[in-house]
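> predicted model and sequence follow; I will ask about them next.
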Amino acid sequence: MADTLLSLIPVVDETRRGQIVRKLRQLIVGGHVKPGERLTESELAAKLGVSRAPLREAVRELVEFGLLESIPYKGLFVRRVTRTDLDELYSLRTMLEKFAFQQCWDKRNPDNLADLHNRHEALIAESERGQDRERAIILELDLHSWCYEVSGHKLLQKSWEQMKPNLQFYFTLHQKAHNRPGPFREAHQEYVKQASGDNLDAMLSHLEDHMRQGLEVTMKDIPLE
């Protein structure tokens, strides 16, 4: 029975759909298409060199992620940016990241703390190089991924992975609006210092301030609804 079930799983189609999802996600979160821009299946299929069936599956997945909007009788659009969405994203992110630090605090060791500092240095180097905005954003998210990874909490890690495309989307809009290749050098210095320290309460307090400042800065670029 197991062999029969395995023979029924469309492995190739799933892999193809996954590739299309990644390409579309890179197109959106990389800022190559504008918020509110209308997309058509025929154009996407032609540019990606794929058939309509796996493309539709990929589009449905990105609609569920919230990166695309499918509006009846109007078409498919890149997600628009609203203050409400941004506020919800940052409030949830703050709660999850505080929980991640609570879970990972006693699991820190010299090796994973060295990894944290290496991620921070990589982010600084890329930002100061100023040649690849998308790479800098990925490295910033990689820095914040650290506490989730060290936590060992699988469901928490899954929630973070689901949130990351939306964060990357907003980070991209913010960096483009300010014509910056990445965060300033000092943006995460206190974050890394507290994450390496011995006071969990101080880390959680700083985290709230860090997230609130990020929200306030990003909100300045979002028009009132």
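Alright, I've got the coordinates.

> drop to CA atoms for contacts and neighbour counts, all remaining ones
Fine.

> please name the nearest non-neighbouring residue to the most centrally placed residue in the chain.
For the chain, the residue nearest the mean C-alpha position is Lys164 (2.1 Å; CA atoms, centre = their mean). When the adjacent residues along the chain are set aside, Lys164 lies closest to Leu141, with 7.4 Å between them (CA to CA, 6 or more residues apart in numbering).

> tell me how far that neighbour lies from Lys158.
14 Å (CA to CA, to the nearest Å).

> let's bring in a second model and compare:
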Amino acid sequence: MAKKPVIGIDLDGTVLDCRPRQQAVTLKLLPEAEPYADALWTLKREGYATRIALEKLDIAVPESFDHHWINLIEHPRYLALDHLLPSVETALNTLSKFAELHLITARQDSEGVHSTLSRLKISDFFANVKVVPAGSGAVIEKAGYLSVAGAVAHCGDTEVDGRSAANAGVRFWAVTSGQRSESFLLTHTTPDRIAHSLQGIANKYSEMN
């Protein structure tokens, strides 16, 4: 029996709805930002970092904000807010019939990733889980793993995923369900496929197999 092709799958914004966690941390640090929550998310989906997006909304951001954000964003209290995006379980089930799925995510702590996968009962969909350090080196780390794993494609929701796929020389399948809008992804990456959700990607892939 022929070995299934390997497909990389990003976590936050591709499998998980990461807005509730990011919003909760922001409002914990800056409660006055609550009336601007929707506008803030819109700016973030257009590529603005949280601090810059807040400043564009004329919200004063203390110097300590980034430090506290990093300390809180993967705290178990906030990780508990993560939930699956619509139809993700169905999409993973469909993709896993035709491919070997490898979860590749940039986080500070791998324990939180495995805990979330277990809580949401999706661990078994993945042949391997690779957690790379969050930050400026994430593209190189993700690309390196895609190359070593022999992946044929990588599916994600940000320019980091697009650049990782490009650096590894594999196809980039973009989803617009997460931290970047369709217009941003089309401007800043070169996706081979783009869909509103992982289910859309799964449908397109299953039609070809």
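Happy to help now that I have it. Nothing here was measured: the structure is a model prediction, and the numbers come from that model.

> TM between them?
After superposition, the two chains reach a TM-score (TM-score structural alignment, normalised by the length of the second structure) of 0.25; 90 aligned residues with a CA RMSD of 5.7 Å.

> hmm, back to that, so Leu141 and Lys158 of the first structure - more neighbours on which side?
Using other CA atoms under 10 Å, the more surrounded residue of Leu141 of the first structure and Lys158 is Leu141, with 18 against 11.

> go ahead and confirm the more buried one touches Asn166.
No - using CA atoms under 8 Å as the test, Leu141 of the first structure is too far from Asn166 to be in contact (11.2 Å).

> now do the shared contacts for those two.
With CA atoms under 8 Å, 6 or more residues apart in numbering applied, the contact sets of Leu141 of the first structure and Asn166 do not overlap.

> okay, buried residues for the longest helix anywhere in the first structure please.
Across the first structure, the helix with the greatest residue count (assigned by DSSP state H) is helix 154-177. For helix 154-177 of the first structure, a neighbour-count test (16 or more other CA atoms under 10 Å) marks 156-157, 160, 163-175 as buried.

> which elements pack onto it?
In terms of contacts (3 or more CA pairs under 8 Å, 6 or more residues apart in numbering; DSSP states H and E), helix 154-177 of the first structure is packed against helix 11-29, helix 83-104, helix 133-151.

> just name the most buried of the ones you listed.
When those are scored by mean count of other CA atoms under 10 Å, the highest mean neighbour count falls to helix 133-151 (a mean of 20).

> and it, how far out from the chain's middle?
Taking the mean of its C-alpha atoms, helix 133-151 of the first structure sits 9 Å from the chain's own mean (CA atoms, centre = their mean, to the nearest Å).

> so what does that helix touch, helix or strand wise?
Packing partners of helix 133-151 of the first structure (3+ CA pairs under 8 Å, 6+ apart): helix 83-104, helix 110-129, helix 154-177.

> report the angle between that helix and helix 11-29.
Orientation of helix 133-151 of the first structure against helix 11-29 (axes from the mean of the first three to the mean of the last three CA atoms, to 10 degrees) gives an angle of 120 degrees.

> and the angle from helix 133-151 of the first structure to helix 154-177?
Counting by the same axes, to 10 degrees, helix 133-151 of the first structure lies at 160 degrees to helix 154-177.
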